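Asker: Next one to model:
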Amino acid sequence: MVWRTLSRTLARRLLRVSPPLILAALYAGLILLGALLFKLPFATTQPITWSDALFTATSAVTVTGLAVFDVGAVLTHFGEFVLAVLIQLGGLGLMTFAVLVLAALGLPVGITGHIYLREDLNQNSMHQLSALVRTILKVVLFCEVTGALVLMLSFAPVLGFWEGLWVSAFHSISAFNNAGFSTFSDGLVGFATDPVVNLVIPALFIVGGIGYVVLQDIARQRSHHSWSLHTKIMLLGTAILIPWSVGSFALLEWTNPGTLGIFDSAGEKLMVSWFQGVTTRTAGFNTTDIGALHDSTVMLFISLMLIGGGPTSTAGGIKVTTFVVMILATIAFFRRQTQLHAFGRSIGLEQVLKVMALTSISVLVVFVGVFLLTASHDGHFVDVAFEVASAFGTVGLSRGYTTELTEFGRAMIIAIMFLGRVGPLTLGFFLATRTTPRVRYPEGQIHLG
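Answerer: Okay, the predicted model is just below:
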């Protein structure tokens, strides 16, 4: 009786706390647990500091991919397993994973669980949440298992069957969850022209980053005319960004002796351009030396990392749909249109205001991060800006600056990675909270632009 009373009291108190804050606390708890596991003596081949463990755990849970040490050399197979689990939980979402476990045990989720699940999946309502979770489970299992088996064709001949199987499974999990972690010291540079790697890895992070809502919509609605506005905008944005990023990378780096210039044939250069162009927005893998990029390419990458992937996905950034709506709103303003619309559907003012808020806060976080790191470090400005954008977009690409961070710098990047992953949840909650003004004021005139 006492236990039941305490449980009810705790449940009532939790309901008073905003779901995004609860989710943020759960993610923080998972990060601390991961750091503790990394500190176990059999998790690493050499001692690591608490700072190393906390940074790695944060990077894994936020599916970023930034690392302060060589993952393949420092972590044992147990440590790599812990890393893969943290990536999977961070990419899948804690509430999604909890619902899957409860469903497997035949236990009810409850209204509170559905509220937290709605926030974790960035949904506006609780309608068909269970169906979406089932879709997520099917997509994750199919993609990661299939990806691991196909990657065996490239990794097993080099590493042997069992080691190749583990490395294939690890990279499949890392790719689908858009984490960018690799057990190879130089990333995937050694497989830069491998056709299997260049097809499977991008396929995994593109599917994982496009969003489960889009995948469910495509699976249910065979005709593109029946797809939702969200799906159409997401697919349109992706169809534009991929050719843009691939083509721009090839154009800017074609003769760079540190990147594409080392390859002889145009086919090899295009293959590397394809991989590096599509991975930049969120995945964080590399098949070329990121530190050797031209400054113009670095600026291109920063913009792509800040855009990111799709909502309700394993990707980060402000999201493709946010970017597209922002462009549409800008075009509508210059055309003097009073209503924003796309594909025969209108986009409400509330959505436009949310886009403005998300973009403004994202730019502010990145600006503050760049300012503080520049003020406290002696590194090149471009390297610092690249690192901050990669952390906020939870991408994981680095120009080799991660290992040069001071303790303060690490703390800043940890905070930025965490905000990049769970910050939009909290922001979305407050944006969705309606308040009725008690006092109305007369309209004033402000001169803008």
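
Asker: contacts, neighbours, all on C-alpha from now
Answerer: Will do.

Asker: how near is residue 324 to residue 112?
Answerer: According to Cα to Cα, to the nearest Å, residue 324 stands 33 Å off from residue 112.

Asker: Ignore what I typed, I meant residue 260.
Answerer: When distance is defined by Cα to Cα, residue 260 is 52 Å away from residue 112.

Asker: and what of residue 320?
Answerer: Separation of residue 320 from residue 112 (Cα to Cα): 30 Å.

Asker: Settle it for me: which of the two has more neighbours?
Answerer: Between residue 320 and residue 112, counting by other Cα atoms under 10 Å, residue 320 is the more crowded of the two (26 against 14).

Asker: Checking the residue nearest to residue 66 when sequence neighbours are not counted next. Helix, strand or coil?
Answerer: Excluding its sequence neighbours, the residue lying closest to residue 66 (Cα to Cα, 6 or more residues apart in numbering) is residue 396, at 4.5 Å. Classification of residue 396 using DSSP: H, G, I helix; E, B strand; the rest coil returns coil.

Asker: was I right about residue 396 contacting residue 68?
Answerer: No - taking contacts as Cα atoms under 8 Å, residue 396 lies outside contact range of residue 68: 11.3 Å.

Asker: To compare against the first, here's the next sequence to fold:
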Amino acid sequence: MKVMIRKLTQTQMIVIGYALIILIGSLFLMLPAASRDGLATSFPDALFTATSASCVTGLVIADTFNKWTMFGQCIILALIQIGGLGFMTIGVFFAIILRRKIGLWMRGTLQESVNILQIGGIVRLAKKIMLGTLLFEGVGAALLAFRFQEQMGWGKAVYYGIFHSISAFCNAGFDLMGKDAPYASFTGYYDDPLVNIVIMALIIIGGIGFFVWNDVSAHRYHISRYRLHTKIVLVTTAILVIGGAALLYLFESQNTLEGMSTQGKVLSSLFGSVTARTAGFNTVDTAALTDNSKMLTIFLMFIGGSPGSTAGGIKTTTFVVLLVYVSANLRNKTYCNIFGRRLDDGAIRKASTVLCTNLFLVFMAVMILAAIQPQPVMDIVFEVASAIGTVGMSTGITRDLTEVSKLVLVFLMYCGRVGSLTFALSLRGHKAEVPVKVPVEPITIG
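Answerer: Below you'll find the predicted structure:
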């Protein structure tokens, strides 16, 4: 087994590892004990749910509270935690606890898994990730439990606090709020400052990336010492959250926000902007959003969070690199500069590849679903963007999907979590590129 594993490339290890986790989760969810009706769940439905949980998406074929028993919910929660942190991070942490030797191959795979720039200090970073996760999820769970105990007993409040804290930090979007109204999510807390702020803080902290954690904890308030990656992530995150909230407030003031207090409108707008960054919760009816708001949400979902985080999407750095590249070309600049640094040509090529790959997947998926599903195209585009961005927001068409449509979304969620580029590279194997340059011939562009 060790020899077989060593023959795999690091990208292949990541792709196969997530596939095995999804398969195991599917088998557990198929058990009668996992379903409230006591019947075995069909494999396609179990596969869809396990993929959605492992890929921290949040799309569901049935309301989580009403469909799954506590056993099933715990399976989903375990898949969310493993999928959010990455199985390699958890594996390395247990290896540290058991005092096992962590070789260069495992360190390299962990580096690829969490998308870190250098391999040095990767084991220390794994410790920080696990301890930081425990701290943030623990504080979030305690605050949410304190709020929930006003409506339920402390025992249930603690369980709800833990579940929703992990789901929010891992940007998963699964919730247990469907007891009275299925698929309600946090609509009952749209104007609750504590619940909104805690959930949003967990989503943002989980979505900015582990590298940013490490950089900020090392340099604290010395912003000038932050790495270029950290500066791009923090500035872009702030702009997308605030800008998205302002536009949602503008688009929805006479729609879903009508009749709310000023506090409710502000919190709902901020929550809608934050959750679209791959979290999947909602405090207003997503299906009732205006077309402008749906397009804005699709845009935010497609960008997603940041590299090496619990979030999906093409990532904030990809978006910024391409913006800087286009801006430099429009101004006839030789180099792409930002924050006093020049972007590497490799980063530009990778960003372009990620964007084109994801756009191709979205286009193909929309065409397939539009041919199968009798649904408005806007809702189909919304669903597809939610799947590949591992967001989990939906206008309500998920539960009406055919088996083929579910499989298409399963593939999109899987690619969104492991990374479309990682998945493509895993098919390449060990074959090396032949170092031969062919003659150049110009072509006309534009």
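
Asker: Quantitatively, what TM-score do the chains reach?
Answerer: For these two chains in superposition, a TM-score of 0.95 is obtained (TM-score structural alignment, normalised by the length of structure 2); 437 aligned residues with a Cα RMSD of 1.7 Å.

Asker: what about residue 396 and residue 68 of structure 1, which has more around it?
Answerer: Shown here are residue 396 of structure 1 and residue 68; by other Cα under 10 Å, residue 396 has more neighbours (31 against 18).

Asker: Matching that one against structure 2, which residue comes up?
Answerer: For residue 396 of structure 1, the equivalent position in structure 2 is taken to be residue 392, counting by TM-score structural alignment.

Asker: ok, now which ones touch that match?
Answerer: Neighbouring residues of residue 392 of structure 2 by Cα atoms under 8 Å, 6 or more residues apart in numbering: 57, 58, 59, 60, 172, 173, 278, 279, 280, 281, 386.

Asker: how near is it to residue 382 of structure 2?
Answerer: Plainly put, residue 392 of structure 2 is 10 Å away from residue 382 of structure 2 if you go by Cα to Cα.

Asker: Could you tell me which of the contacts of residue 392 of structure 2 belong to helices?
Answerer: Judged by DSSP state H, the subset of the contacts of residue 392 of structure 2 located in helices is residue 386.

Asker: could the contacts of residue 392 of structure 2 go into JSON lines alongside neighbour count and distance to residue 328 of structure 2?
Answerer: As requested, these are exported to JSON lines (neighbours: other Cα atoms under 10 Å; distance: Cα to Cα, whole Å):
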{"residue": "57", "neighbour count": "36", "distance to residue 328 of structure 2": "35"}
{"residue": "58", "neighbour count": "31", "distance to residue 328 of structure 2": "38"}
{"residue": "59", "neighbour count": "30", "distance to residue 328 of structure 2": "38"}
{"residue": "60", "neighbour count": "22", "distance to residue 328 of structure 2": "42"}
{"residue": "172", "neighbour count": "34", "distance to residue 328 of structure 2": "36"}
{"residue": "173", "neighbour count": "30", "distance to residue 328 of structure 2": "37"}
{"residue": "278", "neighbour count": "36", "distance to residue 328 of structure 2": "29"}
{"residue": "279", "neighbour count": "39", "distance to residue 328 of structure 2": "33"}
{"residue": "280", "neighbour count": "29", "distance to residue 328 of structure 2": "35"}
{"residue": "281", "neighbour count": "31", "distance to residue 328 of structure 2": "37"}
{"residue": "386", "neighbour count": "34", "distance to residue 328 of structure 2": "31"}
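
Asker: quick one: contacts for residue 164 of structure 1?
Answerer: Taking Cα under 8 Å, 6+ apart, we find residue 164 of structure 1 in contact with 152, 155, 156, 157, 158.

Asker: Thank you, goodbye.
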